[in-house]
Structure formats: structure tokens, C-alpha cells
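S.K.: fold the stuff below for me.
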Amino acid sequence: MPESTSSTRQTSDPQGFTVSAPTGWSRRTWLLLVTLCGALFLDALDISMVGVALPSIRTDLGMDTATLQWIVSSYVLGYGGFLLLGGRASDLLGRRRVFLAAVGVFGVASVISALSSIDGLIIALRFVKGVSAAFTVPAGLSIITTTFAEGPARNKAFSIYSACGASGFSLGLVFGGFLTELSWRATLVFPGPVALLLLVIGMQVVPRTARRKFSFAQFDLLGALSSTASLLILVFAVVRAAEVGWGSAQTLVLFAISAVLAVSFVVTELRHPHPLLRLGVLRSVRLVHANVAGFVMFGGYAAFQFLVTLYVQGSLGWSPISMAMAFLPIGLIVVVSATKIEVVLDRFNTTVLVAIGLVVFGAAYLLFLRTSPGMSYWNFMFPTMMLLGIGFAILFPAINSQATAGVADDEQGLASGLLNTFIQVGGALMMAVVTAIMASSGEAGAGELLPGMGTALIVLASLTAAGLLMTVVVLAVLRGGPAAEEGLPGGGVDIEERKLELTR
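M.R.: The predicted structure is shown next:
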């Protein structure tokens, strides 16, 4: 059982597992933290690692670009679509049970997907892995908050946990590059044995908690299914539109179905006694702005990475490891800045930092428009990679801080989960848009620019500009005074109404 010291105030969970100081942690405590951090590292790693292998997967399995993007999109949609339900399941079913089950499913799905040569099965298993990650992350966060006492111990645990998540995403391309040199299947199978090892360790060190009585009526399953189905159909409609036409009956019907499901989600959340998303939380201007900024940030970057991967490996003939090394500056900047960004957050308004980050991202996309096949890496890619690294270092912590600022303690998890949902959904939707642009522009020959590449970059820059425009508006609203800052124009949330909602 994790050790504690008498130098700080001690807290405990129902089974008495406590960690009250960041010094003198037992071997069991460190194994617990390694298990939780390892799971988060794999979740983040899987998003970016497989991206390097996409050209190899397309060649071996004969997949077209429209189908290929689902290798990534299915994962992030499963992740983003079920994140809020994952948090609810963790609370009701038990943190340990949900965490271990999700890690186990993640590992098994990884191994099976690596053995398959059927593109539809691989895509389906990628979706399963995304859903597993959606259950792993909130359960892991909950285990940390209930095992490590508030104060230095918990701060240290969260610091290590966050660094592992950031490094997993940042270094995923490097891992993917090395593994793809062996085989694209290695990028799919690698997380499997690691996840299963974490499962074995976790069964020994993850604290047990008392069973809670619950009703399945407390699970807003309809809300989770309707929102995720709406997004899946929307992405499918955008991708298919390039082939069948934006004004075709198929496209219009798919958009209509997606819209009906989205409305169904809203109605469900308004009527359900235990909604996944209490819609009243969206009255916070800061929270809504952080969500939109997260959508823009990751949506633009995921689409850009997809675009550049196909260009440098497919058209220019770069090896997977060369492509991974080309993106390395982004990861290095993010990792190095992780220990310094807290000082920046303390000194500057987060909305201003969001504006700066978006400007840097937009400049990176516009700078890449200079690209021509004969340019050296240091001329056409390195400046953009540096800008993207700086943009991530500023923007990611700023939106995380803003999303939870001023949110009630009982809804911190909701705010954080909602932000991550917007981030993942942004990646899927913008990849679909870029895929549609490329699919309607033809095929590129060896050593040529991808058809539609310039148009796609302009779209990404325009998306970032729209996010920047909203940031300017938010700055103006926040300067309007405390009433505007709390919620929608016209005032904040009525306190008595808030109390009533919480007692329902």
C-alpha cells in the first residue's frame, strides 16, 4: 500500500490508499503512477504514431485516400465521442474496474488489428481502441485525484502524468518512423504488448474501491451514441462528397441525418436526469472559447500532418524515419517548454495567449505555401515545424487553463472532458475536409506537389483566422465586465437556478 508521511495533511480513499508527500514514495506508489502514465502515453502515442505508417498501409492494402483517413479519424472519433461517457462509467462502475478493462481491450484490439489485412476490420478496431482510450483517461485521472493527497503529492503526480501525455503525442511520429521502417504492422501491434503488461501491473497496484449502487438509468448511453453517430456520419458525408458531389442526394441525406442526430443529442441532454453534458455549462464564454480554440488547433494540425505525410513520403519519396525526424522539432519544443510555460500562464491573460498561439499556427500554414518539390528541408519544412512547436507550447496549456477557469469544482471533469472532445472531433472533421479537397483534385506524380495541397493549406489558415476572430470578440466581451465574463451577453448564471440544477 502506498506510503505516507506525517509532514503533510493526509487524505484517503475508501480503501485507505493514501500518498501525502512527494518524497519517500514506495515502490508500489511509483508502479501505480507508471501504470497510469503508461496508459496515457499509449493513448496519445497512438494518435500520431500511426500517421507515419499511412503511406505504407495504403500501398500494401490498396486503400484510397478517402478510406485511408479513417485509420486516424475512427480512433479520434471513438476517443472524443465517448470521453464524457467514460468519465460517467468511471464514477459509477468503479475507477479500477473501468481502467483495467479499457487497458485490456486497447491491448487486444492493437494485436488483432496488426494481424488483419482487411481495411474495414482495421478501421473498426481503431474505433474500438479510441473508445477504450476514452474510458482509460478519465478513470486514470480519477485514480490520481483519489490516491494522491491534495497538495505537493498530487501536484507532482499530475505534473508527471501531463508530461507523459504531451511526450506521447509529440514523440509518436518518431516512434512511428522507426517502427514503420520495420513494417507498418509494427506501429499497430506495438501498443498491444505494452498495454497488456500495464494491465498485469495495474491488477496488482491500482487501488480497489468500494462498490457503489447504481442504476443503468444513470448512464446517458443515448446521448453518447447519438452524438458519436452524428459525428461519424458527418465525417463520412464530407469525405464522400468529393466523389458523389456536394449537392447530390446522398450527401444532402447524410447531412440531414447527422443534423437530426445532433438535435436528438441536445434534446436528450435537456431531458435526461443525468446528462453527459449539462448544457448550462456552455454559458461560460471562456469555456466555449477554449473548446473552439482546441477544435481549431488540433483540427488544423491533424489535417496538416496528414497532408504533409502523404506529400513527403508519397510524392517526394522520403522514408518514414526521415519524415518522423522532420517533425521532431515540434516535439522537442513542446517537451522543453513544459517546465517553463507555467510562468507564462501566471503573467499573461490566457485569451491573449490563445490569440498569439493562433497567429503562430496560421503563419505556419501560410509559410508552407512556399513549398516546391526542389526545396531543401531547412527551407520549406523546418521554419513551419518551429512555428508549430511554438504554437503548441503556447496554445495547448492556455486552452486547458482557460477551459477550467471559473468552473465549479463539481464540473471540472466535465469541462476538461468537453475540451478533449472538441480537440479530437476537430482532428477528425478537418482531416475529412482536407481528404475531400485532395480527392477532388486528382493524383500527384512522383516529385510533384499534391493536387489541392495549396487549397487545403489556405482552408487550414482560414480556419485558424476564424478562431482568431472569435478570440478578438471574446476579449471584447470579457472586457465588458464580470456579468459578460460569467456567461452569455446579458449576464451570468443565476445562483439559485444553479443550485436547483445541481440538486436534480
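
S.K.: from here on, just use CA atoms for contacts and neighbour counts.
M.R.: Will do.

S.K.: in the helix or strand harbouring V335, which residues are buried?
M.R.: Using DSSP states H and E, the element containing V335 is helix 320-337. In terms of neighbour count (16 or more other C-alpha atoms under 10 Å), helix 320-337 has its buried residues at 320-324, 326-335, 337.

S.K.: so which of those is the closest to M438?
M.R.: M323 (20.2 Å; C-alpha to C-alpha).

S.K.: buried ones in the host helix or strand of L141, by neighbour count?
M.R.: Assigned by DSSP H and E, L141 belongs to helix 119-147. By neighbour count on 16+ other C-alpha under 10 Å, the buried set for helix 119-147 is 119, 122-144, 146-147.

S.K.: which elements pack onto that helix?
M.R.: helix 27-61, helix 70-81, helix 83-93, helix 95-115, helix 152-182 (3 or more C-alpha pairs under 8 Å, 6 or more residues apart in numbering; DSSP states H and E).

S.K.: I'd like the structure of this one too, to check against the first:
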Amino acid sequence: MKPATRTQDPFGPPEAAAGRWDLRLWGLLSVLAGNMLIDALEVSAMIVALPSVGHDLGLTLTGAQWLITGFAIGFGGLILFGGRLVELLGRRRVYLWALLGFAAASLVGAVTDEPAVLVAARVLKGFFAALTAPTGLAIIASVFPAGPGRDRAVSVYALFGGLGFTAGLLLSGLLTAVSWRWTVAFPAPVVLVLFTFAVGLIPGDTTAPDTRRHFDVTGALALTGSLLCLVQGIVSVPGHGWLDARTTAPLALAVVLAAVLVVAERTAPRPLIQARLLRNRTLVRSMAGAAALNGVNLGLLLIMTVRLQDGLGWSPARTALALLPASAPLAVTALISRKLIARHGTARLIAWGALGPVAGAALCLRHPVPEDYVIDILPTLLLVGAGFVLAFAALNTQATSRLAAVDRPAAVGLYQSAVQISAVVVPAVAAALAVGRSDDRPALRLVTAVAVAGLVAGLSGLRVHPTRAEKSSTGE
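M.R.: Below you'll find the predicted structure:
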């Protein structure tokens, strides 16, 4: 491997070290945070637009749900591969190309009348977001020196990520009232503006890209392909049954590709998934809790969106406003999470937070056909939002708390992949259980079961002590 070589730092260490940010540092943070806002916006943007897209393109709920799960497949299935691309090709190059790709995919998805092309565009946008979201944080860590300055930059970055989910709902509600195509196209011009500034502000890599050029394409394609086939098999069940080849073939292929993934990761010289990380109980428990929290949230939002618009005849804008109590707490979390963790610790916050989604989902089972927003929907949204305020940041912190610094980047990618995989599976199964039914009781039972699984994972962390391997990895 070539020795590390340094390039000139365009930001100048004296100002940064002294805690004084010049215009270039403010500009860089604005570009990174702005793009994080767009990445987070995409997670929620299609939720409110889902019924409109389905009506316009003639899709059932099981077909329209691909607009949510497609983005999650691109993000969760390829985030580990994206990290490898950044490592081998360099942050600046990958970040800039990902911005252009994201804008192009937005425009293609907005103009197409083919559902398959729209879903492919969503998958690509998820992949490009998987390249820019973690890379932006890495750029902050490399440019802003450790201390209050970096902490402030990370807080701004996280705040914009939290605001993005809320902004996605609001913009989707407003733009879908005109046309859902504007909801899909909106990020393109914004990202192109960010790209224009990023060209001059994103610093070059301070070290040479890794020359051990093993991308592990087989592992990346096997994971992504397995998720695609799994969802296709799940959504085929309502229309064709379990025994039809249109259901069994994709499910069988998903199993085969999962087996290929296991073999590829065991034999690869540099696997994307490091098996030893999966032996860290703290990381796995955090992955399970975060996956449950995200899955419950998206599953409930999908069900409620369809029922509010198709069942109660609400407009997209009114639906977006109605769903805000479940999304606005994400921004609050970024502001108060450090104080909460310092005062109560991660384990307690995670356990307390897991109670909210369980109670919220269970409340929905009382009235599976919502009639009154204040009684049937709002309490659930508030409880799920409270769960995010308490547990979201604590889960992120706990995930890597017992890992050596060298293992944390790979662990973060694995953690994020688990979170996004839940956004693939839970909405897909919820849509399959809800389509063609007069009430949502089966789908709500599924979401409640996922919430209970998250609670079990949270409670299991209250009296857990690190294993010998975990102690040695952190030098304890």
C-alpha cells in the first residue's frame, strides 16, 4: 500500500483550531448540512405522496409501497458498499459524483410513467444518499478539529437530518397537491446548487485512497438482490397466494442470494460485513432496537397515510400536517439528546423509549378503522414521537460504545444497514396485510409485534455487562 500523503488544507488550521470559523468553513458546513437535509427529506417525501402516485399510475398499495421500500433498499443494501467506495476512491470524488447522480435520478423519476423506472430511481437515490450522508459526517470529522467546534458542527449536521424528515412530509403535502411529480423532482435543483458550491468547498482527501482494491461487489449485489426479491415475494402473496410461482420464485431466490452473501463474506479478503462485529452484543442489541423503532414508525405512517387520504378523503397537505407529531420530535432529539444521555444513560432511555411505540401501536388496535383524528391517531403519533426523543440518539450512542475506535466506522455502517432493512421489510409486510381489507387490524398486529420486539431488546440492555471480548476491544 502506498504511504499516506498529505495535501494542502484549504481551510487553514489556525482559524479552526482557535474555534473561529471563516466563510469557507461555514460554507462547507452549509453544503454538508443542506445535503443531509435532502437525504433525510427523501425518507419521508413519498409517504404522503403514496396514494396520489398509486392512483395516477394504477398501482395497488403493494405496488406503491415500493416507493418507500425502494429507497430503503438502496440505502440499507448498499451503505456498506458505499463506505468501501469512499475508502478506495476518496471522499471528495464520491461525494460530488453522488450529488450529480441523486439529481439525475430525481429528474428521471419525475418524468417517467413507468412504475419500474420510478422504483429504480428511488433505489438509486437511496444508494446515492448512502454515499453522501455518512461521508458528510466523515468530512466534518476531518476538517473540524476535536473539541467544541466539531461538536457544534456535528450537532448542526444532526439537526438538519432531524429536520429533513419533517420537511419531507410538509413539502410532499404541499407539492403533491399540485402533482406528485414535483415531490419527486424537487430535490434535483437544490442538489445541483449544492454541487456548485461543493466543487469549491469540499476538501481533497488528506490521505491517499486505499490501494487494496477489493470492492466486494458480490457481497453488495447479493445483499441488495436478496432484499429486492424478498419484498417482491412478500407483496405477491395477497394477489397470488403462497404457493404461486410468482411468490415462491422470488422468495426462493432471496434465500439463495442470502446464502451467496454468507459465502462471499466468509471468503472475501476484505468482507463488507465483519462477522466479529456481529458477536458484539451491545451493537446487535442496538441494531435490533433501532430497527424496531424505525420499522414501527414507517409502518404506522404508511397505514395512516392511506387511511386518511383514501378512507377519510383528506388532502395530501392536511395529511402531512396530521403526521407531524410523529416526525417533529426527530429535530428535538438532536437538541436535547446529549443532556438526556448524560443524565440517564443510554440503557434507561432506550428501554423507556421502547414503551412508546408499543403503547401507540396497541392503541391503534382499538380502532382499526380510524374515524376521529384526535382519538384514533394523534395519541399514537405522540407516543411514537416520544419514543424517538428518548431512544433514537441513545441507540446511536450505545451501538459503538463498546467497540475499539478502529471498528466503529464499519459498525456504524452495519447499524445503519439494519435500520434501513427494517424500513424495507415492515412497510412491505404491512402493505401486504392491509391491501384489499376493510380494516387494518392484521397490519397493526404486525407493527405491534415489531414494537414489542424492540421493547424486549431495550429491556435486555438494562442489566447487561460487557463480555470479555467487548472489554478487550475497548481496552477495559
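
S.K.: in structure 2, what range does stretch 391-411 of structure 1 match?
M.R.: Mapping stretch 391-411 of structure 1 onto structure 2 (TM-score structural alignment) gives residues 387-407.

S.K.: contacting residues around that stretch?
M.R.: Here stretch 387-407 of structure 2 makes contact (C-alpha atoms under 8 Å, 6 or more residues apart in numbering) with 282-287, 289-290, 293, 329-330, 332-334, 337, 340-341, 345-347, 349-357, 408, 411-412, 415, 466, 470-471, 473-475.

S.K.: among the residues you listed, name the ones in helices.
M.R.: Counting by DSSP state H, these place 282-287, 289-290, 293, 329-330, 332-334, 337, 340-341, 346-347, 349-357, 408, 411-412, 415, 470-471, 473 in helices.

S.K.: report the contact partners of the spatially most central residue of structure 1.
M.R.: Closest to where the C-alpha atoms of structure 1 average out (C-alpha atoms, centre = their mean) is Q424, at 4.2 Å. Applying C-alpha under 8 Å, 6+ apart to Q424 of structure 1 gives the contacts 76-77, 79-80, 295, 298-299.

S.K.: alignment lookup: L25 of structure 2 to structure 1.
M.R.: By TM-score structural alignment, L25 of structure 2 lines up with T29.

S.K.: and the helices and strands packed on helix 119-147 of structure 1, which is most packed in?
M.R.: Comparing these by mean neighbour count (mean count of other C-alpha atoms under 10 Å), helix 70-81 ranks first with a mean of 27.

S.K.: one step back: now for the helices and strands packed on helix 119-147 of structure 1, which one comes closest to T251 of structure 1?
M.R.: The nearest among these, by C-alpha to C-alpha, is helix 70-81 at 17.9 Å.

S.K.: residues in structure 2 matched by that closest one, start to end?
M.R.: Aligned by TM-score structural alignment, helix 70-81 of structure 1 corresponds to residues 66-77 of structure 2.

S.K.: mean per-residue distance, that stretch to structure 1?
M.R.: Compared with structure 1 after fitting, stretch 66-77 of structure 2 deviates on average by 0.8 Å (mean C-alpha distance after the TM-score superposition for structure 1).

S.K.: who touches that stretch?
M.R.: 43, 46-47, 50, 118-120, 122-130, 220, 223-224, 227-228, 416-421, 423-425, 427-428.

S.K.: one more: stretch 301-315 of structure 2?
M.R.: For stretch 301-315 of structure 2, the surrounding residues in contact (C-alpha under 8 Å, 6+ apart) are 47-48, 50-51, 173, 177, 316, 319, 323, 369-371, 377, 427, 430-431, 434, 440, 443.

S.K.: state the distance from P357 of structure 2 to F160 of structure 2.
M.R.: According to C-alpha to C-alpha, to the nearest Å, P357 of structure 2 and F160 of structure 2 sit 24 Å apart.

S.K.: same deal with A290 of structure 2?
M.R.: A290 of structure 2 is 20 Å from F160 of structure 2, where distance means C-alpha to C-alpha.

S.K.: what do you get for T247 of structure 2?
M.R.: In this view, T247 of structure 2 and F160 of structure 2 are 40 Å apart by C-alpha to C-alpha.

S.K.: what of P368 of structure 2?
M.R.: Distance from P368 of structure 2 to F160 of structure 2, by C-alpha to C-alpha: 34 Å.

S.K.: do L340 of structure 2 as well
M.R.: With distances taken as C-alpha to C-alpha, L340 of structure 2 is found 20 Å from F160 of structure 2.

S.K.: stretch 256-275 of structure 2 corresponds to what range in structure 1?
M.R.: Residues 260-279 of structure 1 are where stretch 256-275 of structure 2 aligns, with TM-score structural alignment as the criterion.

S.K.: list the contacts of R126 of structure 1.
M.R.: Taking C-alpha under 8 Å, 6+ apart, we find R126 of structure 1 in contact with 71-72, 74-75, 109-110, 113.

S.K.: out of those residues, flag the one nearest to R154 of structure 1.
M.R.: Looking across the contacts of R126 of structure 1 and measuring by C-alpha to C-alpha, the closest to R154 of structure 1 is Y75, at 30.0 Å.

S.K.: and that closest one, how far is that from A109 of structure 1?
M.R.: Per C-alpha to C-alpha, Y75 of structure 1 is found 12 Å from A109 of structure 1.

S.K.: got any residues that touch both of these two?
M.R.: Overlap of the contact sets of Y75 of structure 1 and A109 (by C-alpha under 8 Å, 6+ apart) consists of 126, 128-129.

S.K.: give me the nearest residue to A428 of structure 1, chain neighbours excluded.
M.R.: Nearest non-adjacent residue to A428 of structure 1, counting by C-alpha to C-alpha, 6 or more residues apart in numbering: S73, 4.7 Å away.
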